[in-house]
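# Please find the sequence and the predicted model below.
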Amino acid sequence: MTTTPELIHSYISNGLECTHLHVEGDGQHFTAMIVSPAFAGKRPIQRHQLVYAALGDRMREEIHALSMKTLTPEEYRG
């Protein structure tokens, strides 16, 4: 099965509370804008770890490259 931006969107949204989530990609390389209150008080690496946890084994098996911007709702409203 080919990984699509829609699949990645569903994986992330099912595993992480998001107030905004946008995923783009070509089947190999993906970018995601992820806004979640769970990121509050967390360093960037901790935020990415939360996303990786939501993706689980899919990060190793299905998704070859994922570039993410992770923001809290307050940062997103800026």
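Arrived safely, thanks for sending.

# Please make it C-alpha for all contacts and neighbour counts, starting now.
Fine.

# Tell me which residues touch the closest residue to residue 11 other than its chain neighbours, please.
Leaving aside its sequence neighbours, residue 11 sits nearest to residue 55 (CA to CA, 6 or more residues apart in numbering; 5.8 Å). Counting by CA atoms under 8 Å, 6 or more residues apart in numbering, residue 55 makes contact with 8, 11-12, 15.

# Next one for the comparison:
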Amino acid sequence: MFPASEIKRLIEQGLPCEEVVIEGDDGVHFSGIVVSAEFEGKLRVRQHQAVYATLGALMGNEIHALQLQTFTPAQWAEFQKTL
């Protein structure tokens, strides 16, 4: 079983982020939000690949699935207005 807090720590360690929220209660399936200026001008698939790269070999092994929502800081600010 893998803790969501460790996924959060690894993402924050490997990618400059303004916000990282990771949830998951079964230890193998997770969902998360990652906000980073590094995503500026990148396609969504490239944003997700950048996050997955911070987790390396854990993806597909200890972490069976990670459903992501990625945002630039400006996109995140706009998204939060809709909540």
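That came through, no problem. Computed from a prediction, not measured in an experiment: that's the story for all the values here.

# Post the TM-score for the overlay when you can.
Once superposed, the chains reach a TM-score of 0.94 (TM-score structural alignment, normalised by the length of structure 1), with 77 aligned residues with a CA RMSD of 0.7 Å.

# on that earlier part again, so among the contacts of residue 55 of structure 1, which aligned pairs are also touching in structure 2?
Retained in structure 2 (both residues aligned by TM-score structural alignment, their matches' CA atoms under 8 Å) from these: 8, 11-12.

# quick revisit: let's see which of the contacts of residue 55 of structure 1 end up in strands.
Using DSSP state E, no member of the contacts of residue 55 of structure 1 falls within strands.

# possible to save the kept ones among the contacts of residue 55 of structure 1 as JSON lines with distance to residue 37 of structure 1 and neighbour count?
What follows is these, written out as JSON lines (distance: CA to CA, whole Å; neighbours: other CA atoms under 10 Å):
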{"residue": "8", "distance to residue 37 of structure 1": "19", "neighbour count": "25"}
{"residue": "11", "distance to residue 37 of structure 1": "17", "neighbour count": "16"}
{"residue": "12", "distance to residue 37 of structure 1": "14", "neighbour count": "22"}
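
# Among the residues you listed, find me the one that's closest to residue 31 of structure 1.
residue 8 (10.0 Å; CA to CA).

# ok, the residue nearest the centre of structure 2 - contacts?
Among the residues of structure 2, the one closest to the centroid is residue 34, at 4.2 Å (CA atoms, centre = their mean). By CA under 8 Å, 6+ apart, the residues touching residue 34 of structure 2 are 17-21, 68-71.
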